[in-house]
Structures are given as C-alpha cells and as structure tokens.
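A.B. asks: Using only what follows, build the 3D model:
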Amino acid sequence: MTQKIVIGLLWLSVVILEASEAELVEGYPCIRRNNQIYCTGLGSPRLTEKIDKFIDENKALIRRMFGDFEEPDHEFNPNVGRDDHNGHIIHKRPKRAKSNSYNSNKIDSCESSVEIVTPYWASNSAGKIRAIVNTQHLQQAIQQEVCQSVQTKRCNNDCSCEQKYKWHRLLAYDPDDDCKGIFMDWFLFPSCCVCRCNVL
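C.D. replies: Presented below is the predicted three-dimensional model:
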C-alpha cells in the first residue's frame, strides 16, 4: 500500500512539474508545451460519438479521404502503450543513434528522440484547434523527432540545437461546427533537430 502511495505521489509531482512548465489550453483537456499540444484524450464522450456517427453515415466519403478501413481484430484501447504524461505517445524509441546509417564516421550534433504519436488535438495552419480523428476504425499516427537539449558537446557556444517542424495532412473534426463533418486539414509536428549557429 505504501509503495502505491509513493508511486502515486511521484507521478503527481511529475504532472505538476510538467504543468508548471506548460500552458493549459482553455476549454480542452490539453497543455501547450514546446509549441505543441499534449492531450490526455478527446475529453467529451459526446464528441467521440459525433465523430463515430459521421464516419458510420459517410463511409464512402471517408474511404475517399482516408482509404480502406476495416473492423479491428482486437478491441481498441486508446491507452495501450501511451505515455502517461502526454497521453498521445504510442511508441517511443531511444534517442537517435549517434552513428549515421550512411556513414559510420559521422554523428549527429544534436540528440533527439523519435516518437510515434496519435494526437487527439492539434492547431491547424490557421491556428485553430481541431480534434484529430483517431478512433477504433481510423488511426492516424505521426512520426516526430524531438530535440533533447538546447546545447550539446558538439553544438555549443554560438550554436544551439533547434527544433524543426513539418506539415502533416490529417483527417480532423471541428467541435464548434458539426456541419463541417470530417475534413482534411494541415497540422505542424516536430520533424528533426538541427544545430544552428549565429552568423559571424
């Protein structure tokens, strides 16, 4: 019992620490950290029902946008393999290997971790927050590479590690306008970590 309490307190302290370094996104079960939205879920079960209903009523349209989708062989559990702190990480690989697969004599100046995420919410190209369609029928995953530090042994002084981003086109839902249904939209996610230096 004591061990469970200690583990619970440790988890709570991590959540409080992360929340203090992040900004809560008003009206959504999310925080904004490092220019990204981290959410524990869609929030309202009613929203999930609306998305599922639209998919069920518009299967031909969804197939044109997403491709074929089938009933899963197993019961969908959105929390399997997810990171407790972010809610949306389904698989986290170790930090990017120091050796480059093209040339073993070279290494990356900046360390990064590669994550595969299935986001619940994201800001689109117009800065509007949209629900990302991730249900038992439709699962959209993004591979992202996130910087682990601002400076490293090889990237320091007038240089620093900088996060780069890439646009991804995903099926989304506007919770404020049911008439839009499900549509394609553009969202920005971390793509790689580079060492940038000041011009002399």
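A.B. asks: For the rest of this, base every contact and every neighbour count on C-alpha atoms.
C.D. replies: Noted.
A.B. asks: Could I get the full set of helices for this protein?
C.D. replies: 2-20, 45-57, 59-66 (DSSP state H).
A.B. asks: please give me the structure for this one as well, since I'd like to look at both together:
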Amino acid sequence: MMKGAHFPATTAAFALLALATFHLVSASDPSSLQDFCVALKNTDAGNTSNAVGSKVTPANVEQIAGLNTLGISLARIDYAPNGGLNPPHTHPRASEFLVVMEGTLYVGFVTSNSDNGNKLFTKVLYPGDVFVFPVGLIHFQFNIGKVNAVAIAGLSSQNPGVITIANAVFGSKPPIKLDVLTKAFQVESNVVEYLQNQFWYDNN
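C.D. replies: I've put the predicted structure just below:
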C-alpha cells in the first residue's frame, strides 16, 4: 500500500498562495473598458452612380464613438442594377458576415496562399441569405440582378479597416515601382502604366 505524500508547511503554504493567485487571475474581467454608449446613425441609401456601381456606408468607431472598445461595427452596401460591384478588398482586422436585404448578389472570397492554394469560394445570395468572409481574406460582392441590391455587413472590429486591392496596388501614392509590378503580374510595363494611370474609385 502506498503511503500518502507529506509536504513541509512552507510548501503547502506556497501551493495555497499559488492557487489563490490563479483564482484571482482567472476571475479577472476580460470585457471592454465601458459598459455601453447609446448611439444612433442614419444609414440612408448610398449613391451608386460611380465607376464601380456601389456605395459602402460604414458605421464604425469613426462615425459612432460609442463603438469604442466594443469590437463591432456595421456597414450598409448599396449596389446598382446589372453589375454593381463592391470590388475585391480585405479587412485586416475583422471577419465579416453579410446579410442580403434586397436583390441578388454573387459573392466570394479567396483563401490564402497556403490554404488550398488561393481557392475561390462563391455563392449566389438572395434576400435573407447570409455569407461569412474570414478575416484578412480577399472578398467581393457583385449584383447579378436587374434591380438595386442592398446588404448589411457586420464586422468583428470597431475599426475593421479596408484595403481595396486594385486601388492599393495600382493607385498608391507615390506609385509602386514599375519593375516591381511588371514582375509581380508578369505583364509588359505598358500594361502596368495603363493601370496606374486609371482613376481608382473608392466606394467607401
């Protein structure tokens, strides 16, 4: 029969202190710095008469200070009929879920280089449908219907950020060196120059 282990009093006291400290740490409050702040924002229809045929109306911490520390934000996206596009973009600090309110959207995202080698996931969405775009991945929405479309996006950050791919690559100021882009896209320099000379509309 095994004999019970005996600990010196100092060891037992240390163990109790460590256990008490652990409970104090695990009982800490991991929530935000504030309880809440009531705030409202009007999200009227956006003007889609532009080069891409869409308008994003954000409701993040820049528009609503009450979102500070809450880790959430919203956006309304309006799409023109027959091809209104929210161009390929990423949110570096947030995942996004999209709820279609009106119209028909073709949506999708591309996985990272290492995850199935840039695999494209797409779906056609109708009113009431929901789609999720994982954080940081390139995604888009395209109105394939003959009427206006509207969607509401929820994002898991008070300040999700947005990087529109074409704008960032070809519309940077100052421009990215021609040698870099011709090698990256494996095209002639005149193609890159043409793209850099375009007006890259920001729908945000």
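A.B. asks: Please state their TM-score.
C.D. replies: In this superposition the chains share a TM-score of 0.21, using TM-score structural alignment, normalised by the length of structure 1; 74 aligned residues with a C-alpha RMSD of 5.3 Å.
A.B. asks: nearest to residue 114 of structure 1, of the helices of structure 1?
C.D. replies: Of all the helices of structure 1, helix 2-20 sits nearest to residue 114 of structure 1, with 19.8 Å by C-alpha to C-alpha.
A.B. asks: thinking residue 120 of structure 2 is in contact with residue 138, fair?
C.D. replies: No - counting by C-alpha atoms under 8 Å, residue 120 of structure 2 sits too far from residue 138 to count as a contact (9.7 Å).
A.B. asks: what about those two, which has more around it?
C.D. replies: Between residue 120 of structure 2 and residue 138, residue 138 has the larger neighbour count (other C-alpha atoms under 10 Å), namely 23 against 13.
A.B. asks: For residue 16 of structure 2, see how far away that one is.
C.D. replies: 51 Å (C-alpha to C-alpha, to the nearest Å).
A.B. asks: go on, residue 139 of structure 2?
C.D. replies: Applying C-alpha to C-alpha to residue 139 of structure 2 and residue 16 of structure 2 gives a distance of 52 Å.
A.B. asks: Have a look at the two and say which one is more surrounded.
C.D. replies: Set residue 139 of structure 2 next to residue 16 and count neighbours by other C-alpha under 10 Å: residue 139 wins out with 25 against 12.
A.B. asks: so the more buried one touches residue 106, yeah?
C.D. replies: No - contact criterion C-alpha under 8 Å: residue 139 of structure 2 and residue 106 do not qualify, at 10.9 Å.
A.B. asks: okay, now the closest residue to residue 155 of structure 2 other than its chain neighbours: neighbour count?
C.D. replies: Nearest residue to residue 155 of structure 2 in three dimensions, chain neighbours excluded: residue 96, at 4.5 Å (C-alpha to C-alpha, 6 or more residues apart in numbering). By the other C-alpha under 10 Å criterion, the neighbourhood of residue 96 of structure 2 contains 24 residues.
A.B. asks: close enough to count as contact, residue 122 of structure 1 and residue 185?
C.D. replies: No - when contacts are counted by C-alpha under 8 Å, residue 122 of structure 1 is not listed as touching residue 185 (10.2 Å).
A.B. asks: So between the two, which is more surrounded?
C.D. replies: Set residue 122 of structure 1 next to residue 185 and count neighbours by other C-alpha under 10 Å: residue 122 wins out with 23 against 18.
A.B. asks: ok, that one - contacts?
C.D. replies: Contacts of residue 122 of structure 1 were listed using C-alpha atoms under 8 Å, 6 or more residues apart in numbering, and they are 36, 37, 129, 130, 131, 132, 187.
A.B. asks: swap in residue 114 of structure 1?
C.D. replies: Taking C-alpha under 8 Å, 6+ apart, we find residue 114 of structure 1 in contact with 92, 93, 94, 95, 96, 143, 144, 145, 146.
A.B. asks: For PyMOL, write the select line for the buried members of these.
C.D. replies: Selection of buried members from the contacts of residue 114 of structure 1 for PyMOL, criterion 16 or more other C-alpha atoms under 10 Å:
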select buried, resi 92+96+143+144+145+146
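A.B. asks: need the contacts of residue 114 of structure 1 in TSV with distance to residue 49 of structure 1, can you?
C.D. replies: Below are the contacts of residue 114 of structure 1 laid out as TSV (distance: C-alpha to C-alpha, whole Å):
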residue	distance to residue 49 of structure 1
92	29
93	33
94	36
95	37
96	39
143	27
144	29
145	32
146	33
